[in-house]
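Colleague: One predicted model, sequence on top.
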Amino acid sequence: MSDFLDEYQTLQIRSKRVQVGLTTAKKARWVARDKARLEEFVQKLVSLVAKLNDLLPSSEGVLEGMTHENFTSLGALHVGTICEASEHMNSRMYTFAKSFPNERCQERIVDLMWFRTMDERKELINAPENGTYGQILEPPSRDDNWDGLSQWPCQGQEAIYVHRRTHDLLQEWAGNLILHAPNFFFWHLGTDEQMSQGGLCTALLYQILQVNRPLIKRILPDMWRHLYRSEAAAYPIPSPAQMPKVFDLFCDPADAFQSSKYCFYVDGLVEYSGRYQAAVQFIELLSKLPNVKTLASTRPEPGFADGFCGCPMLKLKVLTRTDIKNYVEHKIEDHPHMARLLAQGPAEARGIITKLVDKASGVSSGCSCTSIRAQRVRCVWSDV
């Protein structure tokens, strides 16, 4: 640094000494003759600036964060005053003050859509047993009977949802578009939101708007208008009766359903507490949206069987029978009691395993069969 300053001072003195009594043309010729020294000086100056940039932290993003923090603590009236005062200044403050009310209103509406137990049931899904569930995603053979849809706890669609190949296939379908997978898992042991159509609609809408916040103003105009103009802490979210109208607005060609693709998962319909027909109609509405696939699942239930009779269906308890058989054979045969039974009477022991597979058909091989291994084998041993 000291060498640079000395050379800069020397060059400055020389330039002043040479400039005395010189015309503009002679000054220009002098600069041309001293071009090498000038280029060397410029290179050192560039190097100095680069080193200073390395030493000093970048202010990019820092000012925005500080401004956002300050604006968050202000009321709507103060933000509006700042916006008016800085309107003709062409400053970053005006740009931020103008967009901040919109962003804050979007954030408040999304927060109102969220409820604590939204993902609780999904978080309880067991990881698939190694080597299982692959058959669900394979093309059917001539002998496969794909004529019904069956879903049991921790089985069926949940297996499809967590399977890695599911996401790979959906990404192929989405192509260059962004893929989203909103989901909802009904649960009759949970809260009212976890077993109602209101919870289903709210959870799916929350997941859509969370990644497409500019849509909020058009999809929920009344809610937007109220929260934008006031400091109210809350506003009623759309009721289940209003939700179909809200989702109808997504059919606009200009909305995010044209730039993204969605796969909706609705699991455990048998645990739904409302009218079957209302749930069927809402799922059919989702299926009619552009760039959308919908996968719903339930145990055999006449109401849903009639409602979805015209839709493609999978009988998952048939497709997963091989997985259940492999799991039972792998887990149960290793049990000391079963090993003793196999040694004493192989045919009878194999019969017990077959019965376990039959009884577990359609039940999670990752959940229920664990219970079978821990409890039923002891019962079978005592019976024998």
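Modeller: Perfect, I can see it now.
Colleague: Every contact and neighbour count from this point should use C-alpha atoms.
Modeller: OK.
Colleague: host element of Lys261?
Modeller: strand 260-267 (DSSP states H and E).
Colleague: go on, Phe184?
Modeller: Using DSSP H and E, the element containing Phe184 is strand 183-185.
Colleague: contacts for that strand?
Modeller: By CA atoms under 8 Å, 6 or more residues apart in numbering, the surrounding residues in contact with strand 183-185 are 118-119, 121-122, 194, 200, 203-204, 264-268.
Colleague: Now distance to Phe304 and neighbour count too, for these, in a markdown table please.
Modeller: As requested, the contacts of strand 183-185 are arranged in a markdown table below (distance: CA to CA, whole Å; neighbours: other CA atoms under 10 Å):
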| residue | distance to Phe304 | neighbour count |
| --- | --- | --- |
| Met118 | 23 | 22 |
| Asp119 | 24 | 14 |
| Arg121 | 21 | 17 |
| Lys122 | 22 | 19 |
| Gln194 | 19 | 26 |
| Leu200 | 16 | 22 |
| Ala203 | 21 | 23 |
| Leu204 | 20 | 20 |
| Phe264 | 17 | 20 |
| Tyr265 | 16 | 21 |
| Val266 | 13 | 21 |
| Asp267 | 13 | 28 |
| Gly268 | 11 | 25 |
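Colleague: okay, those in a markdown table with distance to Tyr161 next?
Modeller: Formatted as a markdown table, those follow (distance: CA to CA, whole Å):
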| residue | distance to Tyr161 |
| --- | --- |
| Met118 | 16 |
| Asp119 | 14 |
| Arg121 | 13 |
| Lys122 | 10 |
| Gln194 | 18 |
| Leu200 | 17 |
| Ala203 | 17 |
| Leu204 | 16 |
| Phe264 | 10 |
| Tyr265 | 8 |
| Val266 | 10 |
| Asp267 | 10 |
| Gly268 | 13 |
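Colleague: ok, structure two:
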Amino acid sequence: EVAGLVLGVAGLAGMIGAFRDAIDLFNDFMSSREFGRDYEILETKFDIERTILLQWSEQVRLLRPDYDRRLDDDTIQCAITRILGSLTRRATDKDIASIRDLRGLKLVHEAAVGTRMVVAELTQEHITRTCQEQILCRLWFRTIDERWESISEAHRKTFRWALAPPEGNYPWDDLSEWLQSGSGIYWVSGKAGSGKSTLMKHLIQLKKTRQLLSRWAGDTQYSLIHYFFYNMGTYEQKSQEGLSRTLLYQILSEHPFLIPEVLPNMWKQLYDTDGIVNLPSVAETKYAFRVLATKASQIGKFCFFIDGLDEFVGNYLDGIDFLRDLAANPHIKIVVSSRPIPDCVASFSGLPSLDLHHLTRADIRAYVEEIIGGHKYMQGLLNRHPEEATAIMEDLVDKSSGVFLWVILACRSLILGFADYDRIHELRRRVDELPPELEEMFQHMLNRINKRHREQGSWMLRICFIARQAQDRLEYSDMTLLGLALIDDDCTSMERISALDKGQKRTLCEELEGRLRSRTGGLLETHTDEHDAKIDGKVIFMHRTVFEFLSNDKSWDLDCLRPPEGLEAASELSLVGLYLAMMSTPYDSDQAARFLRDGLEWGGQSDLQYPESKTNIFWVIQPFIDTLKPDLQSDDGMLGRIAKANKSSSVVVDLAVESGAINFVKSHTNISQKGSSNSQKDRWTSLLYHAVALPLIYGGIREWIYGEDNSGLSLEMATLLISQGGDPNYEFFDPAEASTTTPWLSWLESTSWIILDESDRLLLAEVAEIFLRSGAEISEDFRQWAHRELQESRYR
């Protein structure tokens, strides 16, 4: 019908015009498509459609004076015009949809304006939609939902009080009343491990919460938006930038038509350049929320649930001020949770609030009664020793002090006692031995691990701890269950791993689950995946407080946590990346590439930490590379680039250079104290380009400088490559830029995207000096770079 309104005109002339538009459009498509199998199929389809139209026009003699007089009927004319217009529009829409990039869409639009109205209109719609999608993709980040998904559902019979009127010895501000009529900020305060995140997720999922917010919104709509800070997560999971991006992504995904108004700078940059768009600044995000607040009549009000503000990285007051500014708008209200840290206490004092650890006693009792009281062994004790058994459960509730995590750990200890058939006095001793504080509880659990298992448990905890610490540098922030199982297995070999079938992989993961329980005291847990609960599962710390406990260096001095001699965590993690890449390659080359990039990152770290070691990825990767077939890999993918390079060069050395593994490079190249011969200099020049542009790992300079932070070319690697004859002015073709460049120019460009502190500027100055001493051209580009990057430094 829309097509009819656009194209439909009364009378035979309008109908004939619509017919000619359809035929001309088919002719245009058939004469302009690129050749190939897809073209042949499309040509056949369009030829059939055109033939049918032409046959129909002949039958009704549309273009003749003696045309079928039924065509004079107004109803028939409108129907035919509408059908022809819809046909034209749909054919055009499908063809335009096949154009993936903005530049191509803009060229079509420019050519169609004034000649093909339908094409021009549809192309403009696609341009707008493509811009919307690209900006939403830029706001999105891979771990945007990770924390939400990792939070367990509330236990049965818990948190029923949350939306009920306050009662008991510890009154709180009525959250139910605030949701339907309050404003500003409501603060959920609670000790570490008291269940704040679980409560926040529970509230978001409750149907009653939405009913109450609906009353607050009145005649307008409302949106319930959430963000869960995660201190153990990536930068985006614990920063103001991540908070802003998540909120904007959720809102604008529902209302994409607002993007040009809400993020005008991003829209203009993308629309004008067709390239990668910068993320919004702090000022731009504040402007964005101000604009959104003025659109209440169009899109309604907003209630934000912000969990874990104490896990914010940076100045807490900056995060608090950001939330205050948002909540100052009458169309925005915020429920925020945090530990009672001083900044939050000072800032939220006097606001509506509740202290969670004071309100969960009944919930904890319900949990203990179900987990402990409902256990078959405990039921027998309750029959024989009702008073003593009941007292044990009541003591668990008392000692928890409102901390759910503590009582979960305590219940696990008792269940172990049940498995050991402890008598009632032995169970009493278990409860009495439980320390009241979480960190002491963790140590207590580790001390109870069988001594023969402690070294293995320490190894598992150390590997997962180091992997989690490095998450901001990695594409996969969690240790995978299968990855840890592979390096934990005694009989690991490249041949054996490549031969594992799905059942064997699942068995390995199931075995590791049991080993985690017996060797880490439950401090490491598994988080299952919907796709395959075992093979695609993750190994996680049971709670943030465990990671905090291990972050104290003194913890690793405990007898129960001393790591095994010769532990090379970075080397083992590099093999995790390789093994998972091997397993992913036949099914998902993009996923395999991400695993492999992580493995190479760890390989570079291993090379620096253990220079004499020969156990990291670079020493064992060649057989995997030899299995890659250029014709089976994507031309523009990492695995395809490596497969092609494997035919003509020492590709492992190239990868080592790109990963900063200088010791491996030294051991696999001919290094002369006097420099290389002319015949060898080309190879060193090639390696210098690899070191600055990373063409194998990322596909060129432009592809990685917009990604994760990269430390860039090291001083030692630059010295080695240039001293052996690497030419900084040699011209290479950069496929990412589709133009020529040099190692020197590529390095200058790469450093422009690194956030610098004083030590970084000193390193850059030293690396630049090495380039210049080897004859790098002093161009205007370099002068601008030196002024921009070094002007704030005393080293310039």
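Modeller: Arrived safely. All values derive from a computational prediction rather than experimental measurement.
Colleague: related to what we said a few turns ago, quick one: the helix or strand immediately after the strand holding Lys261 of structure 1 in the chain aligns where in structure 2?
Modeller: Later in the chain than strand 260-267 of structure 1, the nearest helix or strand by DSSP H and E is helix 276-288. Residues 316-328 of structure 2 are where helix 276-288 of structure 1 aligns, with TM-score structural alignment as the criterion.
Colleague: picking up where we left off before, once aligned to structure 2, how far is the strand holding Phe184 of structure 1 on average?
Modeller: Overlaying structure 2 shows strand 183-185 of structure 1 at a mean distance of 0.7 Å from the equivalent residues (mean CA distance after the TM-score superposition for structure 1).
Colleague: Any buried residues in that strand, and which?
Modeller: Under the neighbour-count criterion of 16 or more other CA atoms under 10 Å, strand 183-185 of structure 1 has 183-185 buried.
Colleague: now it: which residue numbers in structure 2?
Modeller: Counting by TM-score structural alignment, strand 183-185 of structure 1 falls onto residues 226-228 of structure 2.
Colleague: Show me how far that stretch is from its chain's centre.
Modeller: Centroid separation for stretch 226-228 of structure 2 versus its chain: 14 Å, with CA atoms, centre = their mean, to the nearest Å.
Colleague: What of stretch 212-229 of structure 1?
Modeller: Between the centre of stretch 212-229 of structure 1 and the centre of its host chain there is 21 Å, according to CA atoms, centre = their mean.
Colleague: what's the closest of the contacts of strand 183-185 of structure 1 to Ile237 of structure 1?
Modeller: Of all those, the one with the least separation from Ile237 of structure 1 (CA to CA) is Ala203, at 11.5 Å.
Colleague: For the closest one, which residues are in contact?
Modeller: By CA under 8 Å, 6+ apart, Ala203 of structure 1 lies in contact with 113-114, 118, 183-184.
Colleague: let's go with 10 Å and repeat that
Modeller: For Ala203 of structure 1, the contact set (CA atoms under 10 Å, 6 or more residues apart in numbering) comprises 113-115, 117-119, 182-185, 193-194, 197.
Colleague: likewise Ala112 of structure 2?
Modeller: By CA under 10 Å, 6+ apart, Ala112 of structure 2 lies in contact with 106, 118-121, 123.
Colleague: Name the nearest of those relative to Val653 of structure 2.
Modeller: Ranking the contacts of Ala112 of structure 2 by separation from Val653 of structure 2, with CA to CA as the measure, puts Lys106 on top at 42.8 Å.
Colleague: Checking the closest one next. Helix, strand or coil?
Modeller: helix (DSSP: H, G, I helix; E, B strand; the rest coil).
Colleague: Tell me, how many residues neighbour it?
Modeller: Here the count is done by other CA atoms under 10 Å, and Lys106 of structure 2 has 18 residues near it.
Colleague: Repeat that for Pro244 of structure 1.
Modeller: Other residues within reach of Pro244 of structure 1, judged by other CA under 10 Å, total 16.
Colleague: Let me see the contact set for the aligned residue in structure 2 for it.
Modeller: Using TM-score structural alignment to pair residues, one finds that Pro244 of structure 1 aligns to Lys286 in structure 2. Residues counted as contacts of Lys286 of structure 2 (CA under 10 Å, 6+ apart) are 244, 262, 280, 292, 322, 325-326.
Colleague: can you give me the strands in structure 1?
Modeller: According to DSSP state E, structure 1 carries its strands in the segments 178-180, 183-185, 260-267, 292-296.
Colleague: got TSV for those, with distance to Arg213 of structure 1 too?
Modeller: Formatted as TSV, the strands of structure 1 follow (distance: least, CA to CA, whole Å):
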stretch	distance to Arg213 of structure 1
strand 178-180	14
strand 183-185	18
strand 260-267	14
strand 292-296	19
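Colleague: Compare those strands and give me the one nearest Arg33 of structure 1.
Modeller: If you check each of those against Arg33 of structure 1 by CA to CA, strand 178-180 wins as the nearest, at 60.2 Å.
Colleague: Against structure 2, what's the mean shift for that closest one, could you check?
Modeller: With structure 2 overlaid, strand 178-180 of structure 1 shows a mean distance of 2.2 Å (mean CA distance after the TM-score superposition for structure 1).
Colleague: Pull out the buried residues from that strand.
Modeller: Of all the residues in strand 178-180 of structure 1, those buried under the rule 16+ other CA under 10 Å are 179-180.
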